[in-house]
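# Dropping the sequence and predicted coords here.
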Amino acid sequence: MEHLKRLAEIRNQIERLKVEAEAIEPDAILEGFEIMESEKSRKNVVFNDDNAKIVIQLRTRYDDKNLTVIRLDEDINREYDKLCRSNATAIANSESYLNDIKEMLTEAETKHEALLTSPYLETLRKQRAIEIKKTEHKVPGLAVYVHYLKR
């Protein structure tokens, strides 16, 4: 049981270190920006040694709670609703046409599938499933559940 115990200890340590890394990441980002500013570097590599290379990544995010964006969303919804009302008959006809086409497509796919099926092919597939089932075997592995330690 020494290997199981050691594995559990290592996994627990990994989880604690992940929590610690997440806690210091904001300060590390600030430190990285200070390094970029002091070195006037165009490269975003702020740390590099034998253990790791750390790069500042700037991901694009948007604020959808912005008042202008909210108003534009409302205007878009109003205009969309207006178009739906004013074009209701044409939209209904278009939807009916689309449904007819979908039915024709379903029918064509069914015919296509029928052309690619035979009793012999189905028998071969069943035999294959039986043969593949005969090769079934178990492969050992470990599931490790780490108990998080509270600080």
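Thanks, I have it. Residues are numbered from 1 along each chain as shown.
# going forward, measure contacts and count neighbours with C-alpha atoms only.
Fine.
# Next SSE downstream of the biggest helix by length in the chain?
Ordering each helix of the chain by length in residues (DSSP state H) puts helix 2-39 first. Moving toward the C-terminus from helix 2-39, the next helix or strand (DSSP states H and E) is strand 45-48.
# in that following strand, what's buried?
residue 46 (16 or more other Cα atoms under 10 Å).
# Figure out how far that strand is from the centre of its chain.
28 Å (Cα atoms, centre = their mean, to the nearest Å).
# who does it touch, helix- and strand-wise?
Packed against strand 45-48, as judged by 3 or more Cα pairs under 8 Å, 6 or more residues apart in numbering; DSSP states H and E, are the following elements: helix 2-39, strand 53-55.
# want to try TSV for these, with mean neighbour count and distance to residue 66 as columns?
TSV is the format used below for the helices and strands packed on strand 45-48 (neighbours: other Cα atoms under 10 Å; distance: least, Cα to Cα, whole Å):
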stretch	mean neighbour count	distance to residue 66
helix 2-39	13	25
strand 53-55	13	30
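# Dump those to CSV, plus distance to residue 109.
As requested, those are exported to CSV (distance: least, Cα to Cα, whole Å):
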stretch, distance to residue 109
helix 2-39, 51
strand 53-55, 51
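# Out of these, the one nearest residue 131 is which?
Closest approach to residue 131 among the helices and strands packed on strand 45-48 (Cα to Cα): helix 2-39, 36.5 Å.
# Show me what that closest one is packed against.
Checked by 3+ Cα pairs under 8 Å, 6+ apart, helix 2-39 has strand 45-48 packed alongside it.
# List the neighbours of the strand it packs on that are in contact with it.
Residues outside strand 45-48 that contact it (Cα atoms under 8 Å, 6 or more residues apart in numbering) are 32-33, 35-36, 53-56.
# and the comparison structure, right after this:
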Amino acid sequence: MEHLKRIAEIRNKIERLKVEAEAIEPDAILEAFEIIESKKARKNVVFNDDNAKIVIQLRTRYDNENLSVVRLNEDISREYDNLCRSNATAIQNSQAYINDLKEMLAEAETKHEALLSSPYLENLEKQRAIALNKTEHKVPALAVYVHYLKS
């Protein structure tokens, strides 16, 4: 039980350290920008020692709640609805044509599959499944569930 207890303790410590790292990340980002501004960074590397190399990354994010974006989304939706209403007959005809093509494609695929199957091939596949089943074995692994303990 000593190894199981130790791995549980380690995983718990890892989770606590993750929480701690997330808490100080905003301040670390500010510090990284200060290093960039002082031109002490090379290629956005703001920290580098024997333990780690830290690079500042700028990820693109968008604000979907922005008033102009919300209005444009509404305008797009309204225009789409208008197009659907004004082109209803043409859209219906085109959908019918698409459905006909899908049916033809399904028939062609069925014929194709029939050309690529035989009782002998099916028998070989069954034999392979049986042979593969005989090789089944269990591989041990540990599932560790960490209980976050407040310090």
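Alright, I've got the coordinates. Remember, it's a predicted structure, so these values are computed and weren't measured experimentally.
# so what number do they get for TM-score?
TM-score for the superposed chains, counting by TM-score structural alignment, normalised by the length of structure 1: 0.95, backed by 151 aligned residues with a Cα RMSD of 1.2 Å.
# ok, back up a step: quick one: closest of the helices and strands packed on strand 45-48 of structure 1 to residue 123 of structure 1.
Comparing these under Cα to Cα, the one sitting nearest is helix 2-39, at 47.1 Å.
# Mean distance of the longest helix of structure 1 to its aligned residues in structure 2, please.
On superposition with structure 2, the mean distance recorded for helix 2-39 of structure 1 (mean Cα distance after the TM-score superposition for structure 1) is 0.9 Å.
# Same list as before, the contacts of strand 45-48 of structure 1 that is, but in JSON lines and with distance to residue 5 of structure 1 included.
Shown next, in JSON lines, are the contacts of strand 45-48 of structure 1 (distance: Cα to Cα, whole Å):
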{"residue": "32", "distance to residue 5 of structure 1": "38"}
{"residue": "33", "distance to residue 5 of structure 1": "41"}
{"residue": "35", "distance to residue 5 of structure 1": "42"}
{"residue": "36", "distance to residue 5 of structure 1": "44"}
{"residue": "53", "distance to residue 5 of structure 1": "32"}
{"residue": "54", "distance to residue 5 of structure 1": "33"}
{"residue": "55", "distance to residue 5 of structure 1": "36"}
{"residue": "56", "distance to residue 5 of structure 1": "37"}
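# From those residues, pick the one nearest residue 18 of structure 1.
Of all the contacts of strand 45-48 of structure 1, residue 18 of structure 1 sits closest to residue 54, with 16.1 Å by Cα to Cα.
# What about residue 128 of structure 2, how many residues nearby?
12 (other Cα atoms under 10 Å).
# where does the one helix or strand it maps to sit relative to the chain's centre, distance-wise?
Element membership for residue 128 of structure 2 (DSSP H and E) is helix 119-134. Relative to the centre of its chain, helix 119-134 of structure 2 is centred 35 Å away, using Cα atoms, centre = their mean.
# Next: stretch 89-98 of structure 1.
With Cα atoms, centre = their mean as the basis, the distance from the averaged C-alpha position of stretch 89-98 of structure 1 to the chain average is 35 Å.
# on that earlier part again, who wins for proximity to residue 76 of structure 1 among the helices and strands packed on strand 45-48 of structure 1?
Among those, helix 2-39 comes nearest to residue 76 of structure 1, with 37.4 Å by Cα to Cα.
# what's the matching range in structure 2 for stretch 116-133 of structure 1?
Under TM-score structural alignment, the alignment places stretch 116-133 of structure 1 onto residues 116-133 of structure 2.
# which parts of the matching stretch are buried?
Per 16+ other Cα under 10 Å, stretch 116-133 of structure 2 contains no buried residues.
# Ok, stretch 48-67 of structure 2 next?
residue 56.
# Between the two ends of it, how far is it?
Separation of the first and last residues of stretch 48-67 of structure 2 by Cα to Cα, to the nearest Å is 42 Å.
# Stretch 52-69 of structure 2 too?
Terminal residues of stretch 52-69 of structure 2 are spaced 40 Å apart (Cα to Cα).
# how far out from the middle of the chain is stretch 92-103 of structure 1?
Using Cα atoms, centre = their mean, the offset of stretch 92-103 of structure 1 from its chain centre is 33 Å.
# Same check on stretch 42-51 of structure 1?
Relative to the centre of its chain, stretch 42-51 of structure 1 is centred 28 Å away, using Cα atoms, centre = their mean.
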